[in-house]
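J.: the amino acid sequence is not available; the structure is as follows:
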């Protein structure tokens, strides 16, 4: 699990939340190995940079900060792999305000090499929340109540994302833990925002906690009208919207063949189970707020909000991906997965 070292005695805030504000370069040296660095800010997209110091090699080069995608709060966020860094410095984009950083210790925990089988996602290499090391206590407030309780809705759309993290990831489970911490604690989502994640090897990771039953994503059974657990991957349009994220940054790179193949198969399995038409358009209606949007049945994050997600290299591939999902459904007898 994510090991949080040290608590601020008065506020009860983990020291991993090393926050600061201001436009100048700041040095931060937490007392734990830094696995990932999360950054959030308001204002301009471009111009930020960061660097890490490592115990044996000292300071590395300054690297450009990702432009960051707007979160549900409208703030820009970026999550940077740090390896085993011992310190970091950040120069925010010029004009950025309310800059916050979070050093996340994801260096401890399981390195998944043989994912457990899943009855509900048979045919996929699948890792449950326990398998990738989710610290379930993070989902609960100080009073013991769940911060983001489960709620279930009929499935209207499937949405593809990218996580803007490392493309050749030596420990994807660590990255999933970092995303979980960043979403749950730093962004106050109460849980990881995606329902499923896929790494470069084609392994599928369970995302959003969907209840005590063994079925990921849904409320314990598929049935004729499976009910989707609400998540936080598309601000304002989450209820009934199933989010699948590819681990990596596909601004200029493309997914590995293994990741892309698994994405097609997962989308086909979900479309088969939920009745979503891979080639269709959907007049989406948020059952909570009443907000509407006409989108492809297999959508991307940029269909819902002004974001670059799932990346300029992946986005043009969506028509072909939808066609491959449809072809796989037509070639398969009965439900997939």
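T.: Yep, that arrived. Treat the numbers as computed from the prediction; the structure is a model and nothing was measured.
J.: contacts, neighbours, all on C-alpha from now
T.: Noted.
J.: could you measure from residue 89 over to residue 229?
T.: Between residue 89 and residue 229 the computed distance is 38 Å (C-alpha to C-alpha, to the nearest Å).
J.: also this one, for the comparison:
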């Protein structure tokens, strides 16, 4: 029995005809050669750069009716991208293409997904004229799969739409990069790097009959899908060159790190397959092409993402300049993992070359949703390579495609920055403003413009500006003005903060300042930042910086950030105020210690208040009493309630601190004293009383109006100490013979050792205090327990 429909590299296969199968798939089993299993388990591996073998498997789709095609669930060769194509490259499929796929590992079926059918493609007329090109829908990334179900329906309307002829299912296996063993660390061993070795196998595949019938959320069908039968068309298989060999790469989940690349010469025309890549890594990421003020974009080269250069049969074509930079989306799904992006790029290249029959990947660049850029069509990223991006606008243009579909949601900042950088890099050598416009003519007929028709385009247009398509999606298209601004201007520059202490809207420093800022423009497009102090440049840093250190002189200053981009356009931020301050605060009132009302302890500590006032030449931050417990007051005047011991000299230390940390200490040295009431001169009738609640266990009391106690002292502050009770009355207080107060000693309870009245002076002096019994009706008693003084 012959092997039906198997093709490798366009030739009938070389597989033994004795294998009995309706369809077959070629797989590779990974084995290792060389060291024993224990060493293999501990080995470390890395991805190898270079071509990756991909495979295209095709299934012809016969139309059940002129308006519908249904292919029921069936097993297939392994694939990760699925597409649909048809014979006439000029035809559009007006309708819906719904597919669902089966995961190769879990065997579960995906939800129904639709392929985008509005993209007319970007091939030049010469490629179409060769007759090999096909019309295509945008393929869908499905991930590793081994089964598919398809429903294609023509759009309904007043005019009956027919599906295009020659419908075909295109299943693409992106392959895997080889893994090579890393050299062993010094002292462990030094075997040469080894590759996995494959064992080729042929496995028979049959249409599946065990999968459950799918629930169809797709548009309502007008006919019932037929059950799987043995008459369903068998898929044909096309495996890209090189054919399966003795190397089969192991799976990987991470893409290689991007590098900056450049080329200096266009490859010479040749009839042999080009070298694996025409872009060699540059010495540094900031290297630029000659005459280009924009640094080379950081990207993955064709060798790094595994472009199979043997697919590219003709050398690249070149224009004379890049006058516009087209932005696309691939129309594939956006729910992919960025680790799969290189495989998606390989799949799209396979679709462009083997399905659309283009010479190479159509786009000049691609970028995934995480912002990683991929070198696209070969020929040199710094050359005006002619791509196949927008029919009629390929020569003297360049392009980038964002992997995914961006109709309802836009791309992240990293992707916008990547597009802006690559666009500026391509336009800069020709001195074109990325935010500008230009007038051009269509180079070919397409679905929107006629050959020779004049139109005005943005320098960074969307695909829909040049053809009748949804690409690059409504949301991404709406982001193009912001992307143009990022590529051409300094966008979103703002000085966010200065180091140091901030009070209100002003920053304070002893001299050293770090300014920090943000900017929306990609760093690669900024030539430098200047830090301005009072309008003059105080520091200059590269475009990658987001902060800078500088020193300001004493006094008030204004700091700003100025940015200059590759087009020599500049922007300046609003200013922030900063005060340089090297002067410590001063005290306008040294610490004062005064007696306050309250209870004296039985061990003769008395309540006092410590007060100090400070000032600063710029801005005082706080004053602090350092005596335990220390306490900070965020005001020029600090006031602290403390206690002082009888007959003890205490140093009260206060610290004043300004906004930048300059500080000064000042001391107030005071002695507290306590004098017994018995040392006063008595007038009238007084009776001594004793008890443990009195100071020194003694006090004196009088109920006779006019009785008095008179005492002369030297000091700064005085307090009269008394006992209070429900029977206590009033007493007049005279200072230096002048009545200054009347004190009522009544209390519902009976507290003892109470400082009931105080008076203080700014300097120490000799004064006389006299306490006179008022003789309050019903409660005339006045009980004196002594006098407290601060010297």
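T.: In hand now; what should we look at? None of these values were measured; they are calculated from a predicted model.
J.: care to give me the TM-score?
T.: Between these two chains, after superposing, the TM-score reads 0.82 (TM-score structural alignment, normalised by the length of the first structure); 311 aligned residues with a C-alpha RMSD of 2.9 Å.
J.: residue 89 and residue 229 of the first structure - which one has more neighbours?
T.: Set side by side, residue 89 of the first structure and residue 229 give different neighbour counts by other C-alpha atoms under 10 Å, the larger being at residue 229 (26 against 18).
J.: relative to residue 484 of the second structure, how far out is the aligned partner of that one in the second structure?
T.: For residue 229 of the first structure, the equivalent position in the second structure is taken to be residue 385, counting by TM-score structural alignment. With distances taken as C-alpha to C-alpha, residue 385 of the second structure is found 22 Å from residue 484 of the second structure.
J.: likewise residue 110 of the second structure?
T.: With distances defined as C-alpha to C-alpha, the gap from residue 110 of the second structure to residue 484 of the second structure amounts to 38 Å.
J.: same check on residue 525 of the second structure?
T.: When C-alpha to C-alpha is applied, the distance between residue 525 of the second structure and residue 484 of the second structure equals 12 Å.
J.: among these two, which residue is more densely surrounded?
T.: residue 525 (27 against 24).
J.: so that one sits against residue 485, correct?
T.: No - with contact defined as C-alpha atoms under 8 Å, residue 525 of the second structure does not reach residue 485; the gap is 11.3 Å.
J.: can you point me to the longest helix in the first structure?
T.: Identified as the longest helix of the first structure according to DSSP state H is helix 257-274.
J.: in the second structure, what stretch matches that one?
T.: The counterpart of helix 257-274 of the first structure in the second structure, counting by TM-score structural alignment, spans residues 413-430.
J.: aligned partner of residue 242 of the first structure in the second structure?
T.: Structural correspondence for residue 242 of the first structure with respect to the second structure (TM-score structural alignment): residue 398.
J.: how about its match, nearest residue that isn't a chain neighbour?
T.: Distances taken as C-alpha to C-alpha, 6 or more residues apart in numbering place residue 325 nearest to residue 398 of the second structure, at 4.8 Å, with adjacent residues excluded.
J.: state the distance from the one you found to residue 363 of the second structure.
T.: 11 Å.
J.: name the residues contacting each of those two.
T.: With contacts defined as C-alpha atoms under 8 Å, 6 or more residues apart in numbering, the residues shared by residue 325 of the second structure and residue 363 are 398-400.
J.: buried stuff in stretch 270-279 of the first structure?
T.: For stretch 270-279 of the first structure, a neighbour-count test (16 or more other C-alpha atoms under 10 Å) marks 270-274, 276-279 as buried.
J.: and of the residues you listed, the nearest to residue 175 of the first structure?
T.: Sorting those by how near they are to residue 175 of the first structure, with C-alpha to C-alpha, puts residue 270 at the top with 24.2 Å.
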